[in-house]
Each structure stands twice: as C-alpha cells, then as structure tokens.
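Q: What follows is a predicted protein model with its sequence.
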Amino acid sequence: MALAFPNPSRNYDEARHGVRFSGHDGMFEISFLVEAAVLSKHQPQQTPLSEQQYLSVFDAMRSSIQEAASEMYSSHRRPTNTLTITNFR
C-alpha cells in the first residue's frame, strides 16, 4: 500500500526544531519531522522564524514535503523519519 497523508495536522516541535506530521501506510502511522532549516531556506528574512511562520511555510510547501516524505519512506520504510535539506535537492 502507498503512503497517504489523510490527516492535515502538523505541529512545531521546539525541542527538535522542526515541524512534525504523519502519514499512513495501511493501518500503520508513520511519523515525520521536517527540519526547520528546510522551512527557513524558503523565507527571505534573516531572523529566525516564529512557530506560526514555520507552520505557514510548511502549509505552503505541503505538497513538496509530502512528496519528499513519500520518496524517503519508499526507500527504507521506517516508522520515524527526518527530512533534511538534502531531501529537497
């Protein structure tokens, strides 16, 4: 079964400095974290983004983030995954 993202929920993880979201592979929930550096790269300002700004950038990039998450998951099928800037080149 292919990875799906039926739940649009996401939240900022201050401790890991990134945005968490999940996908589903059948009945299994797959966790993802997209590092803040990925989201910051798409903002022209030099100052650190606020939590709300990170979430807004995530929402704007959602389709490319989910595409990168699907590619990552298809190669190793781990229950927990971290997307870094290298996943978006």
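A: In hand now; what should we look at?
Q: Only C-alpha atoms from now on, for both contacts and neighbour counts.
A: Will do.
Q: Wait, residue 29 touches residue 23, no?
A: Yes. Between residue 29 and residue 23 there is a contact at 5.9 Å, judged by CA atoms under 8 Å.
Q: got another, please set it beside the one above:
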Amino acid sequence: MALSFPNRSRSFIDARKAVRFLGHDGMFEIPFFVESGALLKSASPHATEAECLLAFDAARGLIEDVAQSVYSSGHRSLYILTRSDFP
C-alpha cells in the first residue's frame, strides 16, 4: 500500500524542536518529525511552537510529498525530515 496522511493532526515536540505528524501504510502508523530548521528560513534554536506549527501548516502538501519520497526509499520505524530532504 501507499503511504497516506488521513490524520491531519500534528504536534510540536519541544525537546526535538520538531513537528510530529503521522503517515499510514495500510494498518501501520508511521511517525514523522520535521525539524524546525527545515520549516523555518532561520534555523533558530529558539523557534517557537507557534512559528513551527504555522510553517508546517503552510507547507503541509510539500512536507507530505517529501515524506512520501523518503518513505519509499526505505522503510524504517521513524523518519526525521531535515532541511536537506527538501528541494
């Protein structure tokens, strides 16, 4: 099955400075993290939850496309998307 994103929820994980969201491959739930440096032009260690969530929401389509691409290149139990994963 292909990776899909039926659940629109996302959350900010302060300890990781990343936004967490879920993909689904059939009955399997696949966790993804997008680092704040990939979301924001300035990769500040002081990025706020609000800034990261707004940036995530604005780029959700691109983020899901990148997640799909990364997922299709090899299955793991957890994915961390960084700035280098984005065009």
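A: In hand now; what should we look at? Worth saying up front: this structure is predicted, and the values here are computed from it rather than measured.
Q: Could I get the TM-score for this pair?
A: With the length set by TM-score structural alignment, normalised by the length of the second structure, the two chains reach a TM-score of 0.92; 86 aligned residues with a CA RMSD of 1.6 Å.
Q: higher neighbour count, residue 29 and residue 23 of the first structure?
A: Neighbour count, other CA atoms under 10 Å: between residue 29 of the first structure and residue 23, residue 23 has more, with 22 against 15.
Q: which SS class is the more buried one?
A: At residue 23 of the first structure, secondary structure determined by DSSP: H, G, I helix; E, B strand; the rest coil is strand.
Q: can you count the residues close to the nearest residue to residue 16 of the second structure once chain neighbours are set aside?
A: Distance criterion CA to CA, 6 or more residues apart in numbering; nearest residue to residue 16 of the second structure, sequence neighbours excluded, is residue 35 at 7.4 Å. Using other CA under 10 Å, residue 35 of the second structure is surrounded by 21 other residues.
Q: quick one: contacts for residue 35 of the second structure?
A: Going by CA atoms under 8 Å, 6 or more residues apart in numbering, residue 35 of the second structure touches 16-19, 80-83.
Q: Tabulate these (CSV), appending neighbour count, secondary structure and distance to residue 73 of the second structure.
A: As requested, the contacts of residue 35 of the second structure are exported to CSV (neighbours: other CA atoms under 10 Å; DSSP: H, G, I helix; E, B strand; the rest coil; distance: CA to CA, whole Å):
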residue, neighbour count, secondary structure, distance to residue 73 of the second structure
16, 12, coil, 24
17, 20, coil, 25
18, 26, strand, 22
19, 23, strand, 21
80, 15, strand, 14
81, 22, strand, 13
82, 15, coil, 15
83, 15, helix, 17
